[in-house]
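Student: This is the structure alone, sequence omitted:
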């Protein structure tokens, strides 16, 4: 079961007493070869779990950095299937690091839920985040993912009250992704003191680890969130490094992976018995 990689990774981190670091990268960005080089380098640079975006023409939840990354990925000829193929290539050298596919529903619907889930599992994908699929409409997708043993990872937000949380966590496995700030990615900053009580509330409702993303760009911010969450997700700050490297005509992978190491080291530096899947 591919889902088992996620559970195993969080169990190991709980034993270490620390949060997970989850970097986000975009499939095909900046090139197919460059994207694979980045992906393969992530675990050694400090990634505990990898969030792999598939390019889409209308990424409604994303701010300018990830929108631009999606455009670069599309120009490289990437979409949903080619991003899953990228995961398959990664699996040839790494069978332990969980991969979470992140994107939007339209390409999945176009492929067909059952066909998508079977192909994703065959490529070694462990989980899926679909930004624009509300729980009320997710039953067919959940059924397809369950057959393929892939976790559906849902989003909880600052506006999710207790009644909404009960709905959000139904059918969720692996972990819950808490969106720390309202709005799109890469704009506002997450505040640990604001996030902490929300993380506890989501943990209690779900019985699962809680990853916090949106608004985390610096090692200092990542470390602060790692003290109160089970995982820290960083995306915009990393795809920005792709853009900076291209602009400066620098090697892209080395620049991105250097940033990953800084952020990963910051998360790993935090040891706390109060975090890392102290779930019910």
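Tutor: Thanks, I have it. Predicted model, so just to flag it, every value in this text is computed and none were measured. Numbers count the residues shown, from 1 in each chain.
Student: going forward, measure contacts and count neighbours with C-alpha atoms only.
Tutor: Will do.
Student: For this protein, which segments count as strands?
Tutor: For the chain, the strands defined by DSSP state E cover 20-26, 50-53, 99-103, 127-130, 151-152, 155-156, 176-179, 210-213, 231-234.
Student: here's the one I want to compare it with:
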């Protein structure tokens, strides 16, 4: 991002200086309803998340697990509209300083208008987009628009990517590279960690400054292991499940527990 430190990168660097690394927390906007999802995001930030990842519910969430699919389906059934994204980001940012990234499939952005979406997100105080289904070589418009509006663009890297593609991802991404593993299932921790560790090393060799890993991380021990090689750990399903089962208060408790994996001390007021 030309001439400007990414607020997401700054938050991750601060977490690395103060602790072992960053915790990035995901929740879908509009689940179980818009107001509660906003309260939940604020609670997540106050309970230990260094960066917030707010998901846009989508009718064909091919890259999401069942818990998140169910939550986004509920949000859509209860009337989620794309304009709710900007209200949610604005209200969260009015309450906390934590950077807010929006995770979205690309079609809703195109339907809304790429420049219009970027302008409205920036006006709401959003930090940028995580775009799981577009690659840098097909994202020329988004790269130009994000630069113009001062937004981060977080692309994904997978173990199947060639070194050449990883280099393109590293050069095109701002904030952090979202490092994923496509090997095995969530329960196979050893193989998943090995794949993510190897991918992170390959990304660093290609010039990636910050890499955060999301591979079914669901507790403090997983976070601690991920931060042995990555700059941040991304948690989604565990937080969505906590909100579903225990409401905002239950979510806050789980976030605080998992945040201990970053080396964060428990809040004595909780």
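Tutor: Now that the structure is in, tell me what you want to look at. Just so we're clear, the structure is a prediction, and the values are computed from it rather than from any experiment.
Student: nearest to residue 73 of the first structure, of the strands of the first structure?
Tutor: strand 20-26 (6.9 Å; C-alpha to C-alpha).
Student: So what's the residue count around residue 250 of the second structure?
Tutor: 16 (other C-alpha atoms under 10 Å).
Student: rewinding a little: adding distance to residue 39 of the first structure and mean neighbour count as columns, could you present the strands of the first structure in JSON lines?
Tutor: Compiled in JSON lines, the strands of the first structure are given as follows (distance: least, C-alpha to C-alpha, whole Å; neighbours: other C-alpha atoms under 10 Å):
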{"stretch": "strand 20-26", "distance to residue 39 of the first structure": "8", "mean neighbour count": "28"}
{"stretch": "strand 50-53", "distance to residue 39 of the first structure": "8", "mean neighbour count": "24"}
{"stretch": "strand 99-103", "distance to residue 39 of the first structure": "10", "mean neighbour count": "24"}
{"stretch": "strand 127-130", "distance to residue 39 of the first structure": "16", "mean neighbour count": "22"}
{"stretch": "strand 151-152", "distance to residue 39 of the first structure": "21", "mean neighbour count": "26"}
{"stretch": "strand 155-156", "distance to residue 39 of the first structure": "24", "mean neighbour count": "24"}
{"stretch": "strand 176-179", "distance to residue 39 of the first structure": "21", "mean neighbour count": "24"}
{"stretch": "strand 210-213", "distance to residue 39 of the first structure": "19", "mean neighbour count": "29"}
{"stretch": "strand 231-234", "distance to residue 39 of the first structure": "14", "mean neighbour count": "29"}
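Student: Dump these into CSV; add distance to residue 225 of the first structure as well.
Tutor: Formatted as CSV, the entries for those read as follows, by distance: least, C-alpha to C-alpha, whole Å:
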stretch, distance to residue 225 of the first structure
strand 20-26, 11
strand 50-53, 18
strand 99-103, 20
strand 127-130, 21
strand 151-152, 23
strand 155-156, 16
strand 176-179, 12
strand 210-213, 7
strand 231-234, 7
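Student: so which of these gets nearest residue 34 of the first structure?
Tutor: strand 20-26 (10.7 Å).
Student: against the second structure, where does that closest one fall?
Tutor: Under TM-score structural alignment, strand 20-26 of the first structure corresponds to residues 22-28 of the second structure.
Student: try stretch 50-63 of the first structure
Tutor: Under TM-score structural alignment, the match for stretch 50-63 of the first structure is residues 52-65.
Student: Quote the end-to-end distance of that stretch.
Tutor: End-to-end distance for stretch 52-65 of the second structure, by C-alpha to C-alpha, to the nearest Å: 19 Å.
Student: Can you give me the buried ones in it?
Tutor: Within stretch 52-65 of the second structure, the residues that count as buried by 16 or more other C-alpha atoms under 10 Å are 52-58, 61.
Student: cool, and stretch 246-258 of the second structure?
Tutor: Neighbour counts using 16+ other C-alpha under 10 Å place 247-248, 250-258 of stretch 246-258 of the second structure among the buried residues.
Student: Likewise for stretch 118-125 of the first structure?
Tutor: 118-121, 123-125.
Student: List the ones among those residues that fall in helices.
Tutor: Mapping these onto helices (DSSP state H) picks out 118-121.
Student: Include distance to residue 94 of the first structure when you put those into a markdown table, please.
Tutor: Formatted as a markdown table, those follow (distance: C-alpha to C-alpha, whole Å):
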| residue | distance to residue 94 of the first structure |
| --- | --- |
| 118 | 20 |
| 119 | 18 |
| 120 | 16 |
| 121 | 15 |
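Student: quick check, nearest of these to residue 10 of the first structure?
Tutor: Using C-alpha to C-alpha, these come closest to residue 10 of the first structure at residue 121, 19.9 Å.
Student: The closest one reaches residue 151, doesn't it?
Tutor: No. Residue 121 of the first structure is beyond contact range of residue 151, at 10.5 Å (criterion: C-alpha atoms under 8 Å).
Student: Please work out how many residues are found near residue 4 of the second structure.
Tutor: 7.
Student: Run through the residues that contact it.
Tutor: residue 150 (C-alpha atoms under 8 Å, 6 or more residues apart in numbering).
Student: Now do the contacts for residue 227 of the second structure.
Tutor: Counted by C-alpha under 8 Å, 6+ apart, residue 227 of the second structure has contacts 20-21, 233, 262.
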